[in-house]
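Enquirer: sequence and computational prediction follow.
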Amino acid sequence: MEIIVNLDIMMVTRKVRSKELAKAIGITEANLSQLKRGKVKGVRFETLAKICAYLDCQPGDILAFNNNETV
């Protein structure tokens, strides 16, 4: 089970650069890069809300759940 981050796809769709989004939502480009690559342990709802507002999307457009368990 894993959470897949599709933020980079949404940014390309909306033609938004990392620098622009990071500045708009008030985080560093390095932290945004970590989030885009799924290398964070969590994201604040406030940050997620700012991303969604800026990109005019829903949280489900950015995050997906993969339930493929390998045993």
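Expert: Yep, it's here.
Enquirer: when you work out contacts or count neighbours from here on, use the C-alpha atoms and nothing else.
Expert: Will do.
Enquirer: skip the chain neighbours and tell me the closest residue to Cys52.
Expert: Gln58 (5.7 Å; CA to CA, 6 or more residues apart in numbering).
Enquirer: mind checking how far that neighbour is from Thr70?
Expert: Gln58 is 29 Å from Thr70, where distance means CA to CA, to the nearest Å.
Enquirer: with Ala24 instead?
Expert: Taken as CA to CA, the span from Ala24 to Thr70 is 39 Å.
Enquirer: and if you look at Ile62?
Expert: 24 Å.
Enquirer: which of those two has more neighbours?
Expert: Ile62 (20 against 5; other CA atoms under 10 Å).
Enquirer: doesn't Val12 make contact with that one?
Expert: No. Applying CA atoms under 8 Å as the test, Ile62 and Val12 come out as separate, 12.0 Å apart.
Enquirer: got another, please set it beside the one above:
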Amino acid sequence: MPIRVLLDRVLLERRMSLTELADRVGVTIANLSILKTGKARAVRFSTLAALCRELDCQPGDILHYEPGPADTGFEDDEET
């Protein structure tokens, strides 16, 4: 997947735990953990907005695009 999630880095910079972020955003720790480890296949804009609000950051601070040789486009157009 050419999208990397940099939530660990942002949490470290903000000196915030995953548990604290989950409480502030209203998302389960399990779901944030899936996002943090890069195993999430999608994220709602409302969740991304809440993360940015609580972390005082931009979406690009959390998500990073890294194209690679296998990056041929969308795997599943239904998720866009």
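Expert: Done, it's in. No experiment lies behind these values; they were computed from the predicted model shown.
Enquirer: and the TM-score between these chains?
Expert: The TM-score (TM-score structural alignment, normalised by the length of structure 1) is 0.94; 70 aligned residues with a CA RMSD of 1.0 Å.
Enquirer: got the contact list for the closest residue to Asp8 of structure 2 other than its chain neighbours?
Expert: Using CA to CA, 6+ apart and skipping residues adjacent in sequence, the residue nearest Asp8 of structure 2 is Lys36, 6.5 Å away. Neighbouring residues of Lys36 of structure 2 by CA atoms under 8 Å, 6 or more residues apart in numbering: 5-8.
Enquirer: now swap in Leu7 of structure 1 and tell me
Expert: By CA under 8 Å, 6+ apart, Leu7 of structure 1 lies in contact with 36, 61-63.
Enquirer: the residue nearest to Cys52 of structure 1 and Glu69 of structure 1, how far apart?
Expert: Going from Gln58 of structure 1 to Glu69 of structure 1 by CA to CA gives 26 Å.
Enquirer: between these two, which one's more packed in?
Expert: Each of Gln58 of structure 1 and Glu69 has its neighbours counted (other CA under 10 Å); Gln58 has more, 13 against 7.
Enquirer: which position in structure 2 pairs with the more buried one?
Expert: Aligned counterpart of Gln58 of structure 1 in structure 2: Gln58 (TM-score structural alignment).
Enquirer: might one say that that match is in contact with Cys52?
Expert: Yes. With contact defined as CA under 8 Å, Gln58 of structure 2 counts as touching Cys52 (5.7 Å).
Enquirer: and the strands in structure 1?
Expert: 2-5, 63-66 (DSSP state E).
Enquirer: burial count for the residue nearest to Arg14 of structure 2 when sequence neighbours are not counted?
Expert: In this structure, Arg14 of structure 2 finds its nearest non-sequential neighbour in Leu55, 7.1 Å apart by CA to CA, 6+ apart. Leu55 of structure 2 has 20 neighbours, counted by other CA under 10 Å.
Enquirer: kind regards, and thank you for your time.
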